[in-house]
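Enquirer: Task: produce atomic coordinates for the following.
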Amino acid sequence: MSFTGLFVPLVTPFTADGELAAEALEALAHAVLDDGAAGIVALGTTAEPATLTAAERRRIAEICAGACEQHGAQLIVGTGSNSTAGSIEALTELDPRAAAALTVVPYYTRPSEDGVVEHFRRLAAASPVPLIVYNVPCRTGRSLGADTLGRLARIPNVAGFKHPVGGIDEATMDFLSTRPADCAVLAGDDLYTAPLLALGATGAILASATVATRAYADLVASWCGSPDDDARRLHHALLPLSRALFAEPNPAVIKAVLAAHGRIPSPHVRLPLLPAGSAATAAALDAAGSIRIREAPADAGSLV
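Expert: Just a heads-up that it's a prediction; the model follows:
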């Protein structure tokens, strides 16, 4: 199974009193798929999964699976932790409609790179669906070298990587030049999407795309098709929006924008996150307002 194009990691909408806003989540899921996303990521970082109950997580996965099923799109579900045994147990409980599981590199305990490889070897052997390794050193405290990335890519049932490493480093360039042809690499740093696609990434998982799905779908399609001036123009035009949406801890500003646009019932986040400040919200709304997207079918020139 290949993973290409744009995947949108959805926020978890809450009501003003902090309850799951299921109807708003379903509307968001259909909206991003209508606007060109290849699939959805449920229960990624953007969904605030650490603050959700088990029942809420199941409900969110069900809603997203239903939307993907209706659109013929792929569902990636975030799961796993820094416990190998616990991660295996979580994988066995995945919604059967999931196309893949987004599984994070073990965090906090900072295992050796050999330990990381063995962790994923065991997860991949037990998982009913392919794994996408979530390599996010700023959150896990564990960087991985190109050799380790290559070893992970060759584990049976590892389909690819979400790769937000904070820039385009030497390990990234080496890995992209030597990875197996059937290994997907999905850009995960919104600000560095175009450079990673230019180096050969197959797609992207971008939180900013919840706000401007069609533009980001165009961006990914432009680079994956034939990198040219249109793709570079799209990237440069979207930089201010991505920067503004990540001015405070994700997804506070994204939720503030979605609430201001009437797409979710409130900007509520759960502690330890705090709501976005007024200045950050205003800046993000201004950046979003500067983007006009045609309602016609997407093409590389639809962002002006």
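Enquirer: Every contact and neighbour count from this point should use C-alpha atoms.
Expert: Will do.
Enquirer: measure the closest residue to residue 137 other than its chain neighbours to residue 133 for me?
Expert: Leaving aside its sequence neighbours, residue 137 sits nearest to residue 143 (CA to CA, 6 or more residues apart in numbering; 5.2 Å). From residue 143 across to residue 133, the span is 13 Å (CA to CA, to the nearest Å).
Enquirer: Residue 2 now?
Expert: Look at residue 2 and residue 133: by CA to CA, they are 14 Å apart.
Enquirer: out of these two, which sits in the busier spot?
Expert: Neighbours were counted for residue 2 and for residue 133 using other CA atoms under 10 Å; residue 133 has more, 23 against 11.
Enquirer: Would you mind giving the secondary structure of the more buried one?
Expert: On the three-state scheme (DSSP: H, G, I helix; E, B strand; the rest coil), residue 133 is labelled strand.
Enquirer: Where does the closest residue to it other than its chain neighbours fall, secondary structure wise?
Expert: Spatial nearest neighbour of residue 133, excluding adjacent residues (CA to CA, 6+ apart): residue 161 at 4.5 Å. Per DSSP states H and E, residue 161 falls inside strand 158-163.
Enquirer: next helix or strand past that strand?
Expert: Next helix or strand after strand 158-163 toward the C-terminus (DSSP H and E): helix 170-178.
Enquirer: Report the angle between that following helix and strand 158-163.
Expert: 140 degrees (axes from the mean of the first three to the mean of the last three CA atoms, to 10 degrees).
Enquirer: In helix 170-178, which residues are buried?
Expert: 171-172, 175-176 (16 or more other CA atoms under 10 Å).
Enquirer: Who are the packing partners of whichever helix or strand comes after that helix?
Expert: Counting by DSSP H and E, the element after helix 170-178 in chain order, helix or strand, is strand 184-187. Here strand 184-187 touches strand 158-163, helix 193-198, strand 203-205, going by 3 or more CA pairs under 8 Å, 6 or more residues apart in numbering; DSSP states H and E.
Enquirer: Could you rerun that using 6 Å?
Expert: When contacts are defined as 3 or more CA pairs under 6 Å, 6 or more residues apart in numbering; DSSP states H and E, strand 184-187 packs onto strand 158-163, strand 203-205.
Enquirer: now, of those strands, which is deepest in the fold?
Expert: The highest mean neighbour count among the helices and strands packed on strand 184-187, using mean count of other CA atoms under 10 Å, belongs to strand 203-205: a mean of 29.
Enquirer: For it, which helices and strands make contact with it?
Expert: strand 5-9, strand 184-187.
Enquirer: show me where the chain has helices.
Expert: 22-34, 54-71, 84-92, 113-126, 137-140, 146-153, 170-178, 193-198, 213-225, 229-245, 252-260, 278-289 (DSSP state H).
Enquirer: Include distance to residue 105 when you put those helices into a markdown table, please.
Expert: Formatted as a markdown table, those follow (distance: least, CA to CA, whole Å):
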| stretch | distance to residue 105 |
| --- | --- |
| helix 22-34 | 26 |
| helix 54-71 | 20 |
| helix 84-92 | 10 |
| helix 113-126 | 7 |
| helix 137-140 | 7 |
| helix 146-153 | 11 |
| helix 170-178 | 16 |
| helix 193-198 | 20 |
| helix 213-225 | 25 |
| helix 229-245 | 24 |
| helix 252-260 | 24 |
| helix 278-289 | 30 |
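Enquirer: Another for comparison:
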Amino acid sequence: MSLRNQLKGTGVALVTPFNANGDVDYDALGKIIDHVIDGKVEYIVTLGTTGETPTLDKTEKTSIIKYTYLRVNKRVPVVVGIGGNNTKELENELGNFPLDDATAILSASPYYSKPSQQGIFEHYKALAKVAPKPILLYNVPGRSGRNVEAATTLKLAREVENIAGIKEASGDMAQVMKILRDKPEDFLVVSGDDGLALPQIACGMEGIISVAANAYPFKFSEMIRQCLRNDFVEAKQMNDKLIEAYDLMFAENNPAGVKAFMANAGLISNALRLPVTPVSDELFNKIKAYMVTNK
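Expert: Below you'll find the model as predicted:
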């Protein structure tokens, strides 16, 4: 089965739950995994940036990957996030992390260093040479500080065999449409913006890797399925009800916002690792009020 068929629909970028001591809470992680699978998401992404991966050490990352495979138990595909701005270190991680059971690798473009487009191309080309699974590019200039331009994405798609798709979170609809127009047929393009997924699928995207689906797996993934069926009237009605939730989730920080939703739902503790802190009391109360009136 092609990657485009395996990863069509909604993938959820899982949060990493912590307990009061700041350790990874594996009981809560298991609860989240079951919650999103029961909510009919099509696949799971572990160790994405929503999982607070910059604050996890290598031992924790390895344990989380292994636990995720075990808990998922092949019910849905699992994508593993491995990204950063140290190309050589990422090459080592691609050879050492347990990836046999992964469907693909999601790799965020290099952050902070602000490489040129040629640097971005060479970075991904180097990773693709050693990656044991297909790589999905992740363009998120709001966090990385550098946009992966459409021309660079298309060059990688055409010239580097193990580059299989992209999670596009630039928010630039013109850029999105260029990629969708000119990409190779088997190149997967999914959204990285919950609030833009509906119009982006209308332009030709094949799904999303979502933050909101942690809290609303069924509502969100059903809305995406309706989009993919070209039922945009029904999809818009569902999306309209979620717009305020998107705004609240990203008002201060991700994943602090979605963790507040999940804590209110009893799925996890409202715990994060520095430098990220929980949302303000004012925002937490707004989230709580929204959830009471939008069940």
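Enquirer: Can you pull the TM-score for these?
Expert: Once superposed, chain against chain, the TM-score is 0.94 (TM-score structural alignment, normalised by the length of structure 2); 289 aligned residues with a CA RMSD of 1.4 Å.
Enquirer: quick one on the thing from earlier: which of the helices of structure 1 sits closest to residue 107 of structure 1?
Expert: helix 137-140 (4.0 Å; CA to CA).
Enquirer: which residues are contacting the closest one?
Expert: Helix 137-140 of structure 1 has contacts (CA atoms under 6 Å, 6 or more residues apart in numbering) with 107-108, 143.
Enquirer: Where does that helix end up in structure 2?
Expert: Matched against structure 2 by TM-score structural alignment, helix 137-140 of structure 1 falls on residues 141-144.
Enquirer: what does stretch 211-219 of structure 1 give?
Expert: With TM-score structural alignment applied, stretch 211-219 of structure 1 matches the range 215-223 in structure 2.
Enquirer: and what of stretch 14-25 of structure 1?
Expert: With TM-score structural alignment as the criterion, stretch 14-25 of structure 1 aligns to 18-29.
Enquirer: so how far is that stretch off the chain centroid?
Expert: 21 Å (CA atoms, centre = their mean, to the nearest Å).
Enquirer: now for that stretch, what's the gap between its first and last residues?
Expert: 9 Å.
Enquirer: Can you tell me how far residue 88 of structure 2 is from residue 102 of structure 2?
Expert: As for residue 88 of structure 2, its distance to residue 102 of structure 2 is 21 Å (criterion: CA to CA).
Enquirer: now swap in residue 76 of structure 2 and tell me
Expert: Remark: distance between residue 76 of structure 2 and residue 102 of structure 2 (CA to CA) = 11 Å.
Enquirer: same check, this time on residue 23 of structure 2
Expert: In terms of CA to CA, residue 23 of structure 2 sits 24 Å off from residue 102 of structure 2.
Enquirer: Those two: which is more packed in?
Expert: Counted by other CA under 10 Å, residue 23 of structure 2 and residue 102 do not tie: residue 102 has more neighbours, with 19 against 15.
Enquirer: What lines up with the more buried one in structure 1?
Expert: In structure 1, residue 102 of structure 2 lands on residue 98 (TM-score structural alignment).
Enquirer: what do you get for residue 88 of structure 2?
Expert: Under TM-score structural alignment, residue 88 of structure 2 pairs with residue 85 in structure 1.
Enquirer: Give me the neighbour count for its match.
Expert: For residue 85 of structure 1, the count of nearby residues is 13 (other CA under 10 Å).
Enquirer: Compute the distance between it and residue 120 of structure 1, please.
Expert: 11 Å.
Enquirer: Of all the helices of structure 1, which one is nearest residue 43 of structure 1?
Expert: Among those, if distance is taken as CA to CA, the winner is helix 54-71, at 7.1 Å.
Enquirer: contacts for the closest one?
Expert: Residues outside helix 54-71 of structure 1 that contact it (CA under 6 Å, 6+ apart): residue 30.
Enquirer: 7 Å - rerun?
Expert: 26, 29-30, 39, 42, 74-75, 95, 97-98 (CA atoms under 7 Å, 6 or more residues apart in numbering).
Enquirer: ok, now stretch 263-270 of structure 2?
Expert: With CA under 7 Å, 6+ apart as the test, stretch 263-270 of structure 2 has contacts from 17-19, 28, 31-32, 259-260, 262, 278, 288.
Enquirer: swap in stretch 85-105 of structure 1?
Expert: 61, 65, 74-81, 116, 123, 126-135, 140.
Enquirer: And residue 253 of structure 2, what's its match in structure 1?
Expert: Aligned partner of residue 253 of structure 2 by TM-score structural alignment: residue 249.
Enquirer: can you check residue 162 of structure 2 too?
Expert: When structure 1 is aligned by TM-score structural alignment, residue 162 of structure 2 is paired with residue 157.
Enquirer: wait, isn't that match in contact with residue 122?
Expert: No - between residue 157 of structure 1 and residue 122 there is no contact under CA atoms under 7 Å: 10.5 Å.
Enquirer: more crowded one of the two?
Expert: residue 157 (22 against 15).
Enquirer: do you know how far that one is from residue 97 of structure 1?
Expert: Residue 157 of structure 1 is 17 Å from residue 97 of structure 1, by CA to CA.
Enquirer: for residue 117 of structure 1, same thing?
Expert: On the measure of CA to CA, residue 117 of structure 1 and residue 97 of structure 1 end up 27 Å apart.
Enquirer: repeat for residue 250 of structure 1
Expert: Relative to residue 97 of structure 1, and taking CA to CA, residue 250 of structure 1 is found at 27 Å.
Enquirer: next one: residue 26 of structure 1
Expert: From residue 26 of structure 1 to residue 97 of structure 1 the distance is 16 Å (CA to CA).
Enquirer: Residue 228 of structure 1 now?
Expert: With CA to CA as the criterion, residue 228 of structure 1 and residue 97 of structure 1 are 36 Å apart.
Enquirer: The two: which is more packed in?
Expert: Neighbour count, other CA under 10 Å: between residue 228 of structure 1 and residue 97, residue 97 has more, with 18 against 12.
Enquirer: if I look at the more buried one, how far off is residue 129 of structure 1?
Expert: Counting by CA to CA, the gap from residue 97 of structure 1 to residue 129 of structure 1 is 9 Å.
Enquirer: next one: residue 1 of structure 1
Expert: Here the criterion is CA to CA. By it, residue 1 of structure 1 lies 10 Å from residue 129 of structure 1.
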